[in-house]
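J.: Turn this into a model:
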Amino acid sequence: MEKPAVLKTDGSDFPDVLDYQSGFGNHFSSEAISGALPPDQNSPLICPFGLYAEQISGTAFTAPRKLNQRSWLYRIKPSVTHEPFKPRVPAHEKLVSEFDRSNTSANPTQLRWKPVDIPDSPTDFIDGLYTMCGAGSAFLRHGYAIHMYAASKSMDNCAFCNADGDFLIVPQKGKLWITTECGMLQVSPGEIVVLPQGFRFAVDLPDGPARGYVAEIFGTHFQLPDLGPIGANGLAAPRDFLVPTAWFEDASRPGFTIVQKFGGELFTAKQDFSPFNVVAWHGNYVPYKYDLSKFCPYNTVLLDHSDPSINTVLTAPTDKPGVALLDFVIFPPRWLVAEHTFRPPYYHRNCMSEFMGLVFGGYEVNCYHI
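T.: Have a look, this model is predicted:
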């Protein structure tokens, strides 16, 4: 039987242009080799090219159709063919996923901090992660964590998988080249990328040292906010969200390590092949990126100020209508026009905690922050 072509990279040679598919929540399909997608079935007795069919689910099988998220991957070797997971040694001491009073402390004071320095020692994305704050529990599947990362080198012969929740990554310094099981994503400061729970990925640093923010949510997924009186258009447009196209690596990778985050702890498993061996895939559960400059903000044009929620890009809803587990809100460059009111946004105390980070510009001036 015909074997798939060999496509591989050593992490130092990046394509000049990547192809993407567009849309938010669409059902996508992509194949790196024509004919690799089964035409009539998800899991035929024999897949084209002798590939293995795997389904990755982001929701329960029985979730309502409009909420159900899953994709079918067609890969050269099954993802389960690795050694048993073992606790990572040394342990990562700066990651937190359980936010109860036994292992964390609360402080109601407003806090500010300076950006951390890029480590002098070689530090990849995984080791460069550290938790700033959070609430809830990864084990209870409800809550969130806010992390930051500061990395000085690309991930080498390893991939990361977050079994606790979704990562929303906001680069602040340095471009990220992210290889996923669905394909490749290039993400620069001013863009965001969402890596859903369960997907394996690797982060390379084509421009050198990198730093940024990470929002992690447990037990739910991001979605576009309802627009209400705004109408059919505005804020983040679904067509501006980009997902990768199929790309695969068919090569022996002795000692390749899968690093899995589970319950806030890191575990490792060895395998002798790349996890990025998916030749074709289809579904609506997929990594995606978004260029924040495409966000269409709305603003006050007469008196008083709109609530900051008017700038929501993505939201992670709860079962309580109108209440989010986490909102991702941006304040891009925009006109601030209002009569008979103090121009800067009003001071407010509310039932939600706010974590603000600067991407471009200067703090407390017309800037670009989240």
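J.: going forward, measure contacts and count neighbours with C-alpha atoms only.
T.: Noted.
J.: Quick one: residues contacting the closest residue to Ser79 other than its chain neighbours.
T.: In this structure, Ser79 finds its nearest non-sequential neighbour in Pro275, 6.6 Å apart by Cα to Cα, 6 or more residues apart in numbering. By Cα atoms under 8 Å, 6 or more residues apart in numbering, the contact list for Pro275 reads Ser79, Ala159, Glu181, Arg200.
J.: and Pro275, helix, strand or coil?
T.: coil (DSSP: H, G, I helix; E, B strand; the rest coil).
J.: what about it, distance to Thr315?
T.: Per Cα to Cα, to the nearest Å, Pro275 is found 30 Å from Thr315.
J.: Could you do Asp124 as well?
T.: Here the criterion is Cα to Cα. By it, Asp124 lies 29 Å from Thr315.
J.: of those two, who's got more company?
T.: The neighbour count for Asp124 versus Thr315, taken as other Cα atoms under 10 Å, is higher for Asp124 (23 against 19).
J.: secondary structure element for the more buried one?
T.: Using DSSP states H and E, Asp124 sits within no helix or strand.
J.: List the contacts of it.
T.: Contacts of Asp124 (Cα under 8 Å, 6+ apart): Ala151, Ser152, Lys153, Ser154, Met155.
J.: do the same with Phe61
T.: Phe61 is in contact with Asn68, counting by Cα under 8 Å, 6+ apart.
J.: same question, Pro87
T.: Taking Cα under 8 Å, 6+ apart, we find Pro87 in contact with Glu265, Leu266, Phe267, Thr268.
J.: Now show me the structure for the sequence below, then we'll compare the two:
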Amino acid sequence: MSGDARKRAEGLTYLHGFGNEHSSEAVSGALPEGRNAPQRAPLGLYAEQLSGTAFTEPRAHNRRSWLYRIRPSAAHPAFRRTDNGALRSAPFTETVPDPNRLRWDPMPEPAPGTDFLAGLWTLGGNGDAAQRTGMAVHLYHANASMERVFSDADGELLIVPEHGGLLLHTEFGALLAEPGHVALVPRGVRFRAELLDDGARGYVCENYGAPFRLPDLGPIGANGLANARDFRAPAAAYEDVEGPVEVVNKFCGNLWAAEYDHSPLDVVAWHGNHVPYVYDLRRFNVIGSVSYDHPDPSIFTVLTSPSDTPGLACVDFVVFAPRWLVGEDTFRPPYFHRNVMSEYMGLVEGAYDAKSAGKGGFVPGGGSLHNMMSAHGPDRATFDRASTAELKPQKIDDGLAFMFETRWPVTLTSHAARAEHLQQRYDDVWQGLERHFRPLP
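T.: Okay, the predicted model is just below:
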């Protein structure tokens, strides 16, 4: 938005490392020594623990942070129900699960004065927010910065900007998230989204289940995919603001609002591992074949939210980052397939190597949904081109696509099922795939 805001964002210092214990203080001496909650916290602050997992979860997966703040979170008036807008939550019962392949154009322009929260538009999801299972797919389109503060008690928010930057002011400090980045706001963490441009558009995965973590690498070894040191947490920065501030809380699928007499973004120091972070998707270390055949897309997993069945995720976040293709005698775009998982795919920039772009195609800001066992793959134009292309080393660096992949079908909201920007003839991209079968004599 303003040049000053962008300067503040670019001037931030970050702490490195994913899932590790971190600490930061905006004022020297604000972090207590040796005790999380001493009898008197330093500088007249209040000590408060924010737990993102149950107290008794295994140490390796336990998420919690200690906050040292000007006023405790408990100091607020009662919340009241407020309008949900186009935001919906699980369980999704407005429509029945749809086996058809679906694709949407980018979101239409929002009304003037639409902030990030008002600009959230739910496509669909699965599970049950109150039972902490499943996920939801949202899109956002905003043209105004948030003056209010928002938190989500139902799940963590994985934000994927596609157009326009966001400066996320959180309880822990500020994060800059621009197209090509992904930002995560943990369950229950309060934040405000400031626009760094005239407008902002992108995607959000609301994860009701276990917090996202790095996937195990198995035979890959110790290195590859997303590196822990590339995830950045904010440096502590607090707001010492007295006066009315609207705070909105998402709880069991509905929005509730209260008017505080101070800013809740008043954390002067913190330490822990339940923290917001940002990750540059271009730092993803792509692993692929250097001999033949096309690896399964699971090899592109950035983050995973595991379920109670090993290897079967509540939701995976997968990125198709710039990479070389070198396979010999190999059809190089993604192969035709049917999958037990359900896939929502979005495009941040450029073109996806399995779909044609342009009017009526797969374009940045758009998205497609292939629910479990729906047959999909390259369109006819891509198939014809790839089947006859010279198989020399090829750099794929003109696009950045991603997937939210989940173990359960994604059920649409009613407004997504009848949206004007839902493409009505998506199936046509596979028409004209001719018969080439020639039996041997």
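J.: ok, back up a step: can I get the contacts of Pro87 of the first structure in a markdown table including distance to Ala338 of the first structure and neighbour count?
T.: Output for the contacts of Pro87 of the first structure, formatted as a markdown table (distance: Cα to Cα, whole Å; neighbours: other Cα atoms under 10 Å):
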| residue | distance to Ala338 of the first structure | neighbour count |
| --- | --- | --- |
| Glu265 | 49 | 16 |
| Leu266 | 50 | 23 |
| Phe267 | 53 | 21 |
| Thr268 | 55 | 19 |
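J.: what secondary structure does the equivalent of Arg192 of the second structure over in the first structure sit in?
T.: Superposed on the first structure with TM-score structural alignment, Arg192 of the second structure falls opposite Ala202. Going by three-state DSSP, the secondary structure assigned to Ala202 of the first structure is strand.
J.: Likewise for Leu67 of the second structure?
T.: Using three-state DSSP, the structure places Leu67 of the second structure in strand.
J.: how much space is there between it and Val267 of the second structure?
T.: Using Cα to Cα, Leu67 of the second structure is found at 6 Å from Val267 of the second structure.
J.: More neighbours: which of the two?
T.: Looking at Leu67 of the second structure and Val267 with other Cα under 10 Å, you find the greater number of neighbours at Val267, namely 30 against 26.
J.: number of nearby residues for Pro112 of the second structure?
T.: Residues near Pro112 of the second structure, counting by other Cα under 10 Å, number 9.
J.: just His22 of the second structure next, same as before
T.: Neighbour count for His22 of the second structure, taken as other Cα under 10 Å: 17.
J.: Matching it against the first structure, which residue comes up?
T.: His22 of the second structure maps onto Phe28 in the first structure, by TM-score structural alignment.
J.: okay, stretch 334-354 of the first structure sits on what stretch of the second structure?
T.: Under TM-score structural alignment, the counterpart of stretch 334-354 of the first structure in the second structure spans residues 323-343.
J.: Asp154 of the second structure versus Met341 of the second structure, what's the distance?
T.: 23 Å.
J.: try Ala54 of the second structure
T.: With distances taken as Cα to Cα, Ala54 of the second structure is found 14 Å from Asp154 of the second structure.
J.: Looking at the two, which is more packed in?
T.: Neighbours were tallied for Ala54 of the second structure and for Asp154 using other Cα under 10 Å; the higher tally belongs to Asp154 (27 against 11).
J.: Would you agree Arg200 of the first structure is in contact with Ala163?
T.: No: applying Cα atoms under 8 Å as the test, Arg200 of the first structure and Ala163 come out as separate, 9.6 Å apart.
J.: so what sits against both of the two?
T.: Overlap of the contact sets of Arg200 of the first structure and Ala163 (by Cα under 8 Å, 6+ apart) is empty.
J.: quick one: which of these two has more around it?
T.: Taking other Cα under 10 Å, Arg200 of the first structure and Ala163 do not tie; Arg200 has more neighbours (23 against 18).
J.: Spatially, what comes nearest to the more buried one if we skip its sequence neighbours?
T.: Arg200 of the first structure sits nearest to Cys161 (Cα to Cα, 6+ apart), 4.5 Å away.
J.: what's the counterpart of the one you found in the second structure in contact with, if anything?
T.: Matched to the second structure by TM-score structural alignment, Cys161 of the first structure sits across from Ser151. By Cα under 8 Å, 6+ apart, Ser151 of the second structure lies in contact with Arg187, Gly188, Val189, Arg190, Phe191, Val247, Val248, Asn249, Lys250.
J.: I'd like to know how many residues surround the fifth one.
T.: Applying the criterion other Cα under 10 Å, we find 26 residues in the vicinity of Phe191 of the second structure.
J.: Ok, the second one next?
T.: When neighbours are counted by other Cα under 10 Å, Gly188 of the second structure registers 21.
J.: Assess the claim that it and Phe150 are in contact.
T.: No: using Cα under 8 Å, Gly188 of the second structure is not in contact with Phe150, being 9.0 Å away.
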